[in-house]
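Peer 1: for reference, the sequence and a predicted model appear below.
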Amino acid sequence: MPPRSTAGKRAKAAQATTPLSEYSAKRTFEATPEPAPALAPGTGPLLFVVQQHSARQLHYDFRLEAEGVLKSWAVPRGPSLDPTQRRLAVQTEDHPYDYASFEGVIPPGQYGAGEVIVWDCGVYTPDEDEKHVHHDQHLYHDRKEAERLVLEGLAKGKLSITLRGEKLKGSFALVRTSDAKNWLLIKHKDRFTTEAAVIEQNRSVLSGLAVEDLKALPVRRIPASRLTPAGKPEAMPAKLQPMLAELRDAPFNHSDWAWEPKLDGYRVLVFIEDKEVKLRSRRGLDLTSSFPKLVAELAQQAVKGMVLDGEIAAFDAGGKPSFATLQERVQLKTEKEIAAADRTAPVVLYCFDLLHFAGLDLRAAPYSDRRRWLAQCLLPSPHVQLVHSAEDGEALYTAALASGFEGAIAKRKDGKYEAGKRSGLWLKVKSTQSGEFVVGGYTKGKGSREPLGALLLGHRSGGKLQYAGHVGSGFDERTLAQVKARCESLKTDTCPFAETPELHSPTIWVRPELVAEVQFQNWTPDGMLRAGVFLRLRDDVDPESVRRTEPRPTVQAAAARSTDTVVDDVLRQLENKKTAFPIAVGPHQIRLTHLDRVYWPPDQALKQPAVTKRDLLRYFARVSSFMLPHLADRPLTMIRMPEGIAGERFYQKHWDHELPAFAETITVFSEHKDERHDYLLCNNLPTLLWLAQSGTLEFHVWH
């Protein structure tokens, strides 16, 4: 056995040549929160990370995973997406893999003292072969070959790589200068180049904090293994069914949930295998041929195996989402028609989930990780975009409605992707109550509606089609002709419902293959839908999947202040002793007059004083939270007594004068009279008080 001193020298020499020895020698791990040295797990795509480091001078640390460690360069001016900017990158010691997710404060007196955030992170791949020929066949799926080419490029002093991060995307070059430690980080020309300074985006992609925030706020670290796509290896799925959301009545804010706008389009799963792209609808229909321009953009994702979940949306001339425009687009057949539609009515695919990437099943990972991986791995283009996500559900819901969207979707951050299941891990909040129904027949109408009076609707229950009522409102000339033509092709002599419904008009049965979306108030006690209005046909919904939609209160656009606060404001304003003045009801204004007018005279026997218009307004404001849910979305017939109960009475079904901006109406078709009529809806507090000002003492609504 050699002398102890010789053995100690050998051990020290061996330590000096092991990976991360320089990293370890510079740090005292009892004093710094930085991770201890450990090698990478060695699975999945290669990781890159950029950390913003506020040391003696603010700089950016650019790191690439290779050989089980993070090869590292300090970039004083930070990375750039401008190909004309050649950024100095000074090579530093290798860092451990776990350093990739490090955020925190390195204490004074320690090496590199200062604040550190993860400015960007994602996956990367070499994009040139040994002969420096650029190629589109990226190697996210082949870690061993990717790592070989990376090490070879670094040894030669020239490495070309493609980054997929949240801020940095596209091809970059690392080129060694004559000084072995000094390299240049240069952006290659591609569709991600821009002269805008990307370093102005100064917040962490993990915590959302800026470096200066770390002086006062703690940061919660996540394992580095969760920074990039991770999951069980699997072959590229041939088919998947989308996860569906449960219905809820109102948006909310909670730290466990994130929110996205609910788009009014076609739900699709996108399967990408190299240059081959397939678009499949919610019911499994192949929509690939309907969107050639979209497919061409998706073919540029440059990955061997990727499955996206998203929604295809079309927009009207005003820039608002238009399901009718999209539906017309899907029905086009010839290449010439489709090419013309690509020019005049382009569509956008909004992506909101990543289910498979480069041979990995991501569906068991929590939503928060899948969302981060989607933001990294998706290469956006003009018609392929990442959907917006936010923490504030109430604000996002309001903004979504203002932009013409259906509502909002809440997703639990720790929830996995439950393919083919309607799950409580996703919740949808819509501005109107609507449901999907199977069309089982239609009735003849009268006059101009003779070809089609109403659709007979049902839903699946116990393997049978249960009758759920009819809908005759909501059609215009175009949709009437469209629905009639679709029904004509499905005519049958057999009633498709489990029990033949009671019929009052000539009826034609159809095979139960069409699905209609219908807005309605709620269900009657005997299971019929109430006050239905036809919205559209849903070719993307499988008729076998249609189930009864349970009732819920209609959600109105969120107000800037709570209802209780608005009511308190109204009551305070009614303390004004004047008999005529305007009051503010939230953002709206109502002109009040004759507030001292007696609506109910005093009753001596009951010792009841006179009740004035002012008293009625106070009463309506106080009971509005109980009264409005009963009135909401129901066509209203009013009995008005402007002079009080002793004066003249007016029975009023329609309002012929101009309505205030806050008052809503609904158009109802009368088969009996072959006419359309607009009915008033009392859906909010301003409308309720405005009707009281107009002398409305009785409110009669449809049941």
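Peer 2: Yep, it's here. Numbering: from 1, shown residues only.

Peer 1: going forward, measure contacts and count neighbours with C-alpha atoms only.
Peer 2: Fine.

Peer 1: show me the contacts for V175.
Peer 2: Contacts for V175 (C-alpha atoms under 8 Å, 6 or more residues apart in numbering) come out as 157-159, 183-185.

Peer 1: so A557 versus E406, what's the distance?
Peer 2: Distance of A557 to E406, given as C-alpha to C-alpha, to the nearest Å: 11 Å.

Peer 1: okay, and the common contacts of these two?
Peer 2: By the contact definition C-alpha under 8 Å, 6+ apart, A557 and E406 are jointly contacted by S431.

Peer 1: downstream of the helix or strand where Y619 lies, the next helix or strand is which one?
Peer 2: Here Y619, judged by DSSP states H and E, is contained in helix 613-631. Scanning forward in sequence from helix 613-631 by DSSP H and E, the next helix or strand is strand 636-640.

Peer 1: check whether L244 really touches S423, as I assumed.
Peer 2: Yes: counting by C-alpha atoms under 8 Å, S423 is a contact partner of L244 at 6.2 Å.

Peer 1: and the two? Which one has more around it.
Peer 2: The neighbour comparison of L244 against S423 (other C-alpha atoms under 10 Å) goes to L244, with 19 against 16.

Peer 1: quick check: the more buried one vs L425, distance?
Peer 2: According to C-alpha to C-alpha, L244 and L425 sit 9 Å apart.

Peer 1: equivalent analysis for S670, please.
Peer 2: Counting by C-alpha to C-alpha - S670 and L425 are separated by 42 Å.

Peer 1: helices or strands up against the helix holding Y619?
Peer 2: Other helices and strands packing on helix 613-631, by 3 or more C-alpha pairs under 8 Å, 6 or more residues apart in numbering; DSSP states H and E, are helix 563-573, helix 685-693.

Peer 1: now those helices in CSV, with mean neighbour count and distance to A375?
Peer 2: Output for the helices and strands packed on helix 613-631, formatted as CSV (neighbours: other C-alpha atoms under 10 Å; distance: least, C-alpha to C-alpha, whole Å):
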stretch, mean neighbour count, distance to A375
helix 563-573, 16, 37
helix 685-693, 22, 42
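
Peer 1: now render these as JSON lines, adding distance to A258.
Peer 2: As requested, the helices and strands packed on helix 613-631 are exported to JSON lines (distance: least, C-alpha to C-alpha, whole Å):
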{"stretch": "helix 563-573", "distance to A258": "25"}
{"stretch": "helix 685-693", "distance to A258": "30"}
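
Peer 1: ok, F315 touching T325?
Peer 2: Yes: the criterion here is C-alpha under 8 Å, and F315 meets it with T325 at 7.0 Å.

Peer 1: hey, what's in contact with both of the two?
Peer 2: Residues touching both F315 and T325 (C-alpha under 8 Å, 6+ apart) are A345.

Peer 1: I'd say Q85 and I186 touch.
Peer 2: Yes: between Q85 and I186 there is a contact at 6.7 Å, judged by C-alpha under 8 Å.

Peer 1: and these two? which has more neighbours close in?
Peer 2: Neighbour totals were compared for Q85 and I186, and I186 leads with 23 against 14 (other C-alpha under 10 Å).

Peer 1: which strand or helix spans the more buried one?
Peer 2: For I186, the host element (DSSP H and E) is strand 182-187.

Peer 1: check it against this one:
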Amino acid sequence: MAGSGSTLDSALEEYRRKREFSGTPEPEGSVRKRRKRTSAPRFVIQKHAARRLHYDFRLEIDGVLKSWAIPKGPSVEIGEKRLAVETEDHPLDYADFEGVIPKGHYGAGRVIVWDTGRFHVEDDALEGYARGKLSVELEGSRLKGRWSLVRTKGGDAKQWLLIKSRDDSDSEQTPPRPDEDEQSIISGRGFDELDQPERAAPSEAPDASKVPYSSAESTHDLPDEARQAPFPELKPLIPQLVDEVPKGDGWLHELKLDGYRLLAEKRGDEIRLFTRNRNDWTARFPDLTRQLAELACDNAVIDGEVVVYNSDGTTDFQALQNALKDQEEAELDFVAFDLPYFEDHDLTRVALPERKALLSRLLDASRSMPNVTLGEGIVGQGEALMEKVCEMGVEGVVSKRLDARYASGKQSSWLKTKCINNDEFVIGGYTEPQGERRHFGSLLLGYYEGEQLIYCGRVGTGFSAKALSSLGAQLRDLQCESSPFQRGPERDISRLARWVNPELIAQVHYTTWTRDGRLRHPSFQGLREDKRPRQVKRDIPERASMASRKTPSSSSRTARPSSSKASPEVRLTSPDKILFDKHQLTKQDLADFYQDIGDWIMPYLVRRPLSLLRCPDGDTGECFFQKHPQSTFSDPVRTLAIEDEEVLYIEDLAGLLTLVQYGVLEIHPWGSTIDDPDRPDSLTFDLDPGPGIAWPALVEAAKILRNILLTLGLNSFAKLSGSKGVHVVVPLTPQAEWREAKSFAKAISQRLAREMPDTFIATATKAKRHERIFIDYLRNSKGATSVACYSTRAKGEASVAVPIRWKELSPRLTPAHYRIDTLRSRLGSLRSDPWKGYWECDQTIDHDMLEALES
């Protein structure tokens, strides 16, 4: 299958091999990184008069256009099936291609764009493509509604069927048949007119927002509120920070991006890019400037943000900063979200939906701008969107009042709500490095109150090796003799500090503010260059705290084992000792983390025998497992004799924090409690990938195991191990003894290994595990353990074992996706437990199940 599981270069290899670009007008296509955008992906249907007339159906998936040739055109009647033959992947630039491919070249003939727009899928499009079943909802100018693409079984793997599906809407209006519309939806030309200039699109095109502009004729369609005005010198509208997404249908909610806010100004053929302070950054973005010069208008001001996307669709400020400093390659995108000025007209008094519609039409009419996209959002449903984006690890949501005008400066008509607190702070000093850290230890941060720089904490995590080196050199050049802080750090920090002139601004993620005005759990994201230090103020939300709004209450977990919610007084010796070296996380950081998530982790720990991985000198030092008591443990860690074995267990949060005091970085409980140690209340299948097994294969394996368990009537739950595997956990009513439980788990594992020997193996022999997944059932015996839900792992990334919903398990995650510094935002955004129903699950294993597995 073209393009699947390969880099983009190889995905376009067949496309390029078939074409001689010196003789064909088709685009060669630029290398694009795969990542999600803020807008829905694009589709295009091109009418292609080659040797035989056909229609090319293309979907933007994984950085390219997945393509199918449909001889009779798309199906339009519900249930109607059309043959769709998969062809080579095409570059995204091809979506705008119209023209004549000369004779003698591959695909010679005439091509027009018959329809184009956006499409939506319920699940991951790449996963559906790989499975051979895609359900898409098209939002085009001519085609609107649902279609299914299904790969035929047997025979040629490139043969698919395109089937028109029934829509949820009440409308039964049939889309136009391809042979009823002979003209291009974007240029208005037919095949015979491709040698002529473009003209207006057909008047019957139903979606006026898709009709492109002609700069000479566009202004007569402007809203009444648009006023003719000279070209302005604008500053952007700045959203006000709040801690609750506004309710109601009067708001448009968009993803909050983590980049540089810019105003793109087009005056004739000239493009200029300005920061919020009117600094000219045009020279920093030559490729985006070239693309924006293709805007289909004479003059305009577009408000947007330059970002770098991660592969999971989130934006990465540090990658953006590194790209600007030529420290690493990254693709830059300009996300456009407002149009305050257009074609000699001031649009600031025009309502937001109309400004957005004008912007959408402008971008759709403009060619050769693959890295300029429309920032889209949803009206209403703000709380649901907030929950979703916080689960994704996105910074937050920007909410914009639909009826508000555009005005420069901070306005209450735009509100920002954060999952992750993310602000700028002035750097006033640094501390010397410890351990293996080089250049500096932590940065001393502050903000301005009037003319005074107020100290608010230090940040020692989030630095790459390049950032440490580069920033260290800058700090040495800025050293000064005295502290720039009017209200400075504590005495023990000041004694070790090196002061600098307050000229650099750090962008920092953090969880909250402490009562004494310090940042809690800060993490460095990069330096900001688009603000002046004295503009950095403390940004205080205007409503009740997010933490109190978002933390799930204990009443939703009434079936869980109870644990104390008190804040225990556990004395930590050497609280500044580094336990996770890469991120410079201390013993105090780990204790704070567990105290913050106590309601989540304690039900999986209380009154269970524990095996502990202790690393007294941190994750880079010597670590060892401890299962039996030592006199060094203090009272909150308790002991009990089970038969002839002394075991450790805890009753409450004080016990957990005591484990931190003794350098415990991993907690592995039994699958039974001390009250009923001989009968398990859960089974754990650890799917351990051998060499050569990629993460998507592990995801699919976990779902196969889940399905087998379901056929036996057993519900199961997924957990990211925090290391390299996935745990599939089966809750049980304590009834069967350990011997029966182990036999059952072994039978499951052996059945999978027997039926899918190329995928699974049920023996622990490492020599046989190459390119196969070991189903570790050996954890299901008395005294065996597996890592606890929400326990940290003694890994360099400070990762955490995290329960997730089955629908979240996808190639977009990794086993170590969540870390100490990112898990709080996920938990704070959840409305319900990802393992909802786990503690109420009433199910047992029996002899009939075992017989069914062995038959």
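Peer 2: In hand now; what should we look at? These numbers were taken from a predicted model, which means no experiment stands behind them.

Peer 1: if we can go back for a sec, which one of S670 and L425 of structure 1 is surrounded by more residues?
Peer 2: Between S670 of structure 1 and L425, L425 has the larger neighbour count (other C-alpha under 10 Å), namely 20 against 16.

Peer 1: for C297 of structure 2, which three-state class applies?
Peer 2: State at C297 of structure 2, reduced to three classes by DSSP: H, G, I helix; E, B strand; the rest coil: coil.

Peer 1: what do we get in structure 1 for it?
Peer 2: By TM-score structural alignment, C297 of structure 2 lines up with V303 in structure 1.

Peer 1: check A506 of structure 2 too.
Peer 2: The alignment partner of A506 of structure 2 in structure 1, by TM-score structural alignment, is A516.

Peer 1: state the distance from its match to R86 of structure 1.
Peer 2: Per C-alpha to C-alpha, A516 of structure 1 is found 58 Å from R86 of structure 1.

Peer 1: same question for T524 of structure 1.
Peer 2: T524 of structure 1 is 70 Å from R86 of structure 1, where distance means C-alpha to C-alpha.

Peer 1: over to Q482 of structure 1?
Peer 2: Per C-alpha to C-alpha, Q482 of structure 1 is found 59 Å from R86 of structure 1.

Peer 1: ok, these two, which is more surrounded?
Peer 2: Just comparing Q482 of structure 1 and R86: by other C-alpha under 10 Å the higher neighbour count belongs to R86, 17 against 13.

Peer 1: nearest residue to the aligned partner of A323 of structure 2 in structure 1 in space, please, no chain neighbours.
Peer 2: Using TM-score structural alignment, the partner of A323 of structure 2 in structure 1 is R329. Distances taken as C-alpha to C-alpha, 6 or more residues apart in numbering place A341 nearest to R329 of structure 1, at 6.9 Å, with adjacent residues excluded.

Peer 1: around the counterpart of R547 of structure 1 in structure 2, how many other residues sit close by?
Peer 2: Matched to structure 2 by TM-score structural alignment, R547 of structure 1 sits across from K537. Residue crowding around K537 of structure 2 was assessed by other C-alpha under 10 Å; the count is 18.

Peer 1: and K537 of structure 2, how far from R261 of structure 2?
Peer 2: Per C-alpha to C-alpha, K537 of structure 2 is found 18 Å from R261 of structure 2.

Peer 1: distance check, the spatially closest residue to K550 of structure 2 that is not a sequence neighbour against S545 of structure 2.
Peer 2: Once flanking residues are discounted, K550 of structure 2 sits nearest to G828: 5.1 Å by C-alpha to C-alpha, 6+ apart. To S545 of structure 2, G828 of structure 2 is 12 Å away according to C-alpha to C-alpha.

Peer 1: same question, F485 of structure 2
Peer 2: Distance, F485 of structure 2 to S545 of structure 2, by C-alpha to C-alpha: 28 Å.

Peer 1: look at these two and report which has more neighbours.
Peer 2: Ranked by neighbour count (other C-alpha under 10 Å), F485 of structure 2 and S545 place F485 first, with 21 against 13.

Peer 1: mind checking what the more buried one lines up with in structure 1?
Peer 2: In structure 1, the residue paired with F485 of structure 2 according to TM-score structural alignment is F497.

Peer 1: just say helix, strand or coil for the nearest residue to P202 of structure 2 once chain neighbours are set aside.
Peer 2: Of all residues not flanking P202 of structure 2 in the chain, G188 sits nearest, at 5.6 Å (C-alpha to C-alpha, 6+ apart). Using three-state DSSP, the structure places G188 of structure 2 in coil.

Peer 1: which of the helices and strands packed on helix 613-631 of structure 1 sits closest to V510 of structure 1?
Peer 2: Among these, the nearest to V510 of structure 1 by C-alpha to C-alpha is helix 685-693 (42.1 Å).

Peer 1: what packs against the closest one?
Peer 2: Counting by 3+ C-alpha pairs under 8 Å, 6+ apart, helix 685-693 of structure 1 packs on strand 588-592, helix 613-631.

Peer 1: and the angle for it with strand 588-592?
Peer 2: Helix 685-693 of structure 1 runs at 10 degrees relative to strand 588-592, counting by axes from the mean of the first three to the mean of the last three C-alpha atoms, to 10 degrees.

Peer 1: which bit of structure 2 covers the helix or strand following helix 685-693 of structure 1?
Peer 2: Going down the chain from helix 685-693 of structure 1, the next helix or strand is strand 696-701, by DSSP H and E. Per TM-score structural alignment, strand 696-701 of structure 1 has no counterpart in structure 2.

Peer 1: relative orientation of strand 696-701 of structure 1 and helix 613-631 in degrees?
Peer 2: Going by the same axes, to 10 degrees, strand 696-701 of structure 1 makes 0 degrees with helix 613-631.

Peer 1: for strand 696-701 of structure 1, which outside residues touch it?
Peer 2: Strand 696-701 of structure 1 is contacted by residues 631, 634-642 when judged by C-alpha under 8 Å, 6+ apart.

Peer 1: can you rerun that using 6 Å?
Peer 2: The contact list for strand 696-701 of structure 1, computed with C-alpha atoms under 6 Å, 6 or more residues apart in numbering, reads 634-640.

Peer 1: what residues of it count as buried?
Peer 2: 696-697, 701 (16 or more other C-alpha atoms under 10 Å).

Peer 1: how far away is the closest residue to T507 of structure 1 other than its chain neighbours from G453 of structure 1?
Peer 2: What sits nearest to T507 of structure 1 in space, not counting adjacent residues and going by C-alpha to C-alpha, 6+ apart, is T443, at 4.3 Å. When distance is defined by C-alpha to C-alpha, T443 of structure 1 is 5 Å away from G453 of structure 1.

Peer 1: swap in R63 of structure 1?
Peer 2: R63 of structure 1 is 68 Å from G453 of structure 1, where distance means C-alpha to C-alpha.
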